[in-house]
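In: starting from these lines, generate the structure:
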Amino acid sequence: MTRASVLAGRSIRISRRNVDALITSIVLPVMLMLTFVVFFGGAIDTGTSTTYVTYVVPGVLLLCAGFGSASTAVSVSEDMKTGIVDRFRALDIGGLPLLAGHVAASVARNLLATAIVLAVALAIGFRPSAGPAGWAAAVALLAAWIVAVSWLSAAAGLLARTPEAANGYTFFMMFLPYPSSAFVPVATMPVWLHGFAEEQPVTPMIESLRALLLGEPAGGTPWVALAWCGGILAVAMLLTGALFRRRTA
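Out: I've put the predicted structure just below:
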C-alpha cells in the first residue's frame, strides 16, 4: 500500500505537469453539456417533468469519467514504452503497485473534474433535490464507476503499443453514454437499439445517479449498477495482471 501511494503521488505530479490533458478532460464534458442544454435542449422532449439540464447532467458526469480515464491508458502506455517499468522491477516493485498508483491518480483527477462539471451544471440551472444520504450514495456509486473504468483504461494502456493507440482504445468507453438514457430516453431510439441501450452498464449507472440526485425512488437499479462496476473491476484487474506479465516477460 505504501508503494502504491508513492507511485500515486508520482502519477499526480505527472498529471500536474500535463496541464493540457487535465484541462481537456474537464473542458470537453462541460462543452458537451452546454451544447446539449443550450443548443438542443429546447427541442428535446424527455417525457419527464424535469428540465433538460437536470435530465442530462448524470450522463455528462459519466462522460467526464470516460474522458478522464483516457489519460490513465496513455500514462500506463508511456511507462511501458520508456522503460521506467524495468527500473521499478529492479527495485522489487511489481505491476500491482504501479498500476494501482496510476488508478489512484486517475480517481483523484476524475473527482476534481466531476466537481468542476457539477459546479458548472449548478450555474446553468441543475437543481438536485437529494438529501445527504442521496448525495453520499451518488458520490459512492460514481466513485465505484471511476475506479472500474480507470482499471479498464490501465488494461488498454498495457494492450496498446503506443500512447496514441492507448488513447484510441478508450474511445469505446467514451462512446457508451450516447447509446444509453444519458441524453434522451431509450424509448425514443430505434427499436433495434433498445436491447443494447437498456442492458449496457452505463444505463443503470445513469438511471441510478438521476434517481439519487433528484430524490426519486431508485429501486434496485443502484445495485445493478454496482454489480456492473464490480464485474468490470474484476475483469480489468485480471486482464491487467495477465497483460503486465506478458509485457514484462
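In: contacts, neighbours, all on C-alpha from now
Out: Noted.
In: from the centre of the protein, point out the most distant residue.
Out: residue 90 (32.6 Å; Cα atoms, centre = their mean).
In: list the contacts for residue 158?
Out: Residues in contact with residue 158 (Cα atoms under 8 Å, 6 or more residues apart in numbering) are 73, 76-77, 80, 240, 243-244, 247.
In: now rank those residues by neighbours and give me the top one.
Out: The member of the contacts of residue 158 that has the most neighbours, counting by other Cα atoms under 10 Å, is residue 73 with 33 neighbours.
In: ok, so what distance separates the nearest residue to it once chain neighbours are set aside from residue 167?
Out: With sequence-adjacent residues excluded and distances taken as Cα to Cα, 6 or more residues apart in numbering, residue 73 is closest to residue 157, at 4.0 Å. To residue 167, residue 157 is 8 Å away according to Cα to Cα, to the nearest Å.
In: the two: which is more packed in?
Out: A count of neighbours by other Cα under 10 Å puts residue 157 above the other of residue 157 and residue 167, at 31 against 22.
In: sorry, back to before: what residues are shared contacts of residue 157 and residue 167?
Out: Joint contacts of residue 157 and residue 167 (Cα under 8 Å, 6+ apart) are 73-74.
In: show me the longest helix that occurs in the chain.
Out: In the chain, with assignment by DSSP state H, the single longest helix is helix 52-82.
In: sequence B follows; please return its structure for comparison with A:
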Amino acid sequence: MTSTIAIDSAVMLRRNLKHVLRSPDSMITAIALPVMLMLLFVYVFGGAINTGSEYIDYVVPGIILLCAGFGASTTAVSVSSDMKDGVIDRFRTLAISPSSVLTGHVLASVVRNVLTTAIVVVVALIMGFRPTSDPLRWLGVAAVIVAFVFAMSYLSTALGLLAKNPEAASGFTFAIMFLPYVSTAFVPAETMPSWLQGFARHQPVTPIIETVRGLLLGTPLGNSAAIALAWCLGIAAAGFVWSNWLYRRKTAS
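Out: The predicted model follows:
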C-alpha cells in the first residue's frame, strides 16, 4: 500500500512539474518579485535603516523566506484550478491513491520553490551578500527552508480546496504573503511600535527568519531553531489534516 501511494505521488509530482515547465511566466514572477523587493529594500530603503550591520546581510534571510512563502502560496491557485476544471473527477475514475493528488502538488511546490530560492540567493551574492556560514550550516539553512515550504504548501493546499475558484484561492493566501512584513525580516522588532512588537516576535515567520539569519551570518540562535521547527511541524500537520479532510469531503459525492 505504501509503495503504491509513493508511485502515485511520483506520477502526480511529474504531472505538476510539467505544468510548471509549460507556464514559465509563473516561475519568472516567483523569482522577479523577491528580487525586485530585495533591490528596493537594499538600494532605496537600506541607507535609512540601521540594523547594526550591513543591511543587505540583514535583509536577505527575510527575502529568502518571502520568496519561499510566495511560491508556496501559488499552490493554492493550482489546487483550486484542478478542482474547478474537473480534472479531479477524472482522477477519481483512475486506480490511484486519493492522497497522492495532494502530495503531488505539495512536492512540486517544494521542488519549484527550492529552485527559485536558490536563484534569489545567487542574485543576493552578486549584490554583495556575504554569509559566513560553513557547508554544514548551509545544509541547515536548506533544511529550514524545505521545512517551511513544505508546511506552507500543505496549508496553501487546504486553502485552495477551501476556495470556490482560483481568484479566491489567491486572496486566501494573502495572509501568508503579509506575515514576513510584520516580522524581523526587514527591520528589528524593537524599532516597531510597542503594541506591534509582541506580534512581530511571536508570529510563525520570525523564529524561522532568525534561524536562517543565525545559520547564514553566525548570529546567536538561542531557542529560535526549536521554535521554528515546532511551527513548521505544527503548520504542516494542520495543513495535512485539513487538506485531506476537505479533499475527501469535496470528492465524496
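In: circling back: what's the match for the residue nearest to residue 73 of the first structure in the second structure?
Out: Here residue 157 of the first structure is matched to residue 160 in the second structure, going by TM-score structural alignment.
In: mean distance, the strand or helix carrying that match to its aligned residues in the first structure?
Out: Residue 160 of the second structure is part of helix 135-162, with elements assigned from DSSP states H and E. When the first structure is overlaid, helix 135-162 of the second structure sits 0.7 Å from its aligned residues on average, using mean Cα distance after the TM-score superposition for the first structure.
In: list the buried residues of that helix.
Out: For helix 135-162 of the second structure, a neighbour-count test (16 or more other Cα atoms under 10 Å) marks 137-138, 140-142, 144-162 as buried.
In: cool, stretch 90-106 of the second structure as well?
Out: Of all the residues in stretch 90-106 of the second structure, those buried under the rule 16+ other Cα under 10 Å are 96-106.
In: could I get these as CSV with secondary structure?
Out: Putting those into CSV (DSSP: H, G, I helix; E, B strand; the rest coil) gives the following:
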residue, secondary structure
96, coil
97, coil
98, helix
99, helix
100, helix
101, helix
102, helix
103, helix
104, helix
105, helix
106, helix
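In: show me the contacts for the residue nearest the centre of the first structure.
Out: What sits nearest the mean C-alpha location of the first structure, by Cα atoms, centre = their mean, is residue 65, with 2.5 Å. Shown in contact with residue 65 of the first structure (Cα under 8 Å, 6+ apart): 110, 114, 146, 149.
In: alignment lookup: it to the second structure.
Out: Checking TM-score structural alignment: residue 65 of the first structure goes with residue 68.
In: how far away is the match of residue 157 of the first structure from residue 78 of the second structure?
Out: Distance, residue 160 of the second structure to residue 78 of the second structure, using Cα to Cα: 7 Å.
In: host element of the aligned residue in the first structure for residue 36 of the second structure?
Out: Residue 36 of the second structure maps onto residue 31 in the first structure, with residues paired by TM-score structural alignment. Element membership of residue 31 of the first structure [criterion: DSSP H and E] is helix 19-34.
In: average gap between that helix and the second structure?
Out: Relative to the second structure, helix 19-34 of the first structure is 0.6 Å off (mean Cα distance after the TM-score superposition for the first structure).
In: list the buried residues of that helix.
Out: For helix 19-34 of the first structure, the neighbour count (16+ other Cα under 10 Å) marks 21-22, 25-30, 33-34 as buried.
In: what packs against it?
Out: helix 2-17, helix 52-82, helix 95-123 (3 or more Cα pairs under 8 Å, 6 or more residues apart in numbering; DSSP states H and E).
In: out of those helices, which gets nearest to residue 214 of the first structure?
Out: helix 52-82 (8.4 Å; Cα to Cα).
In: what's the first helix or strand after the closest one?
Out: helix 84-90.
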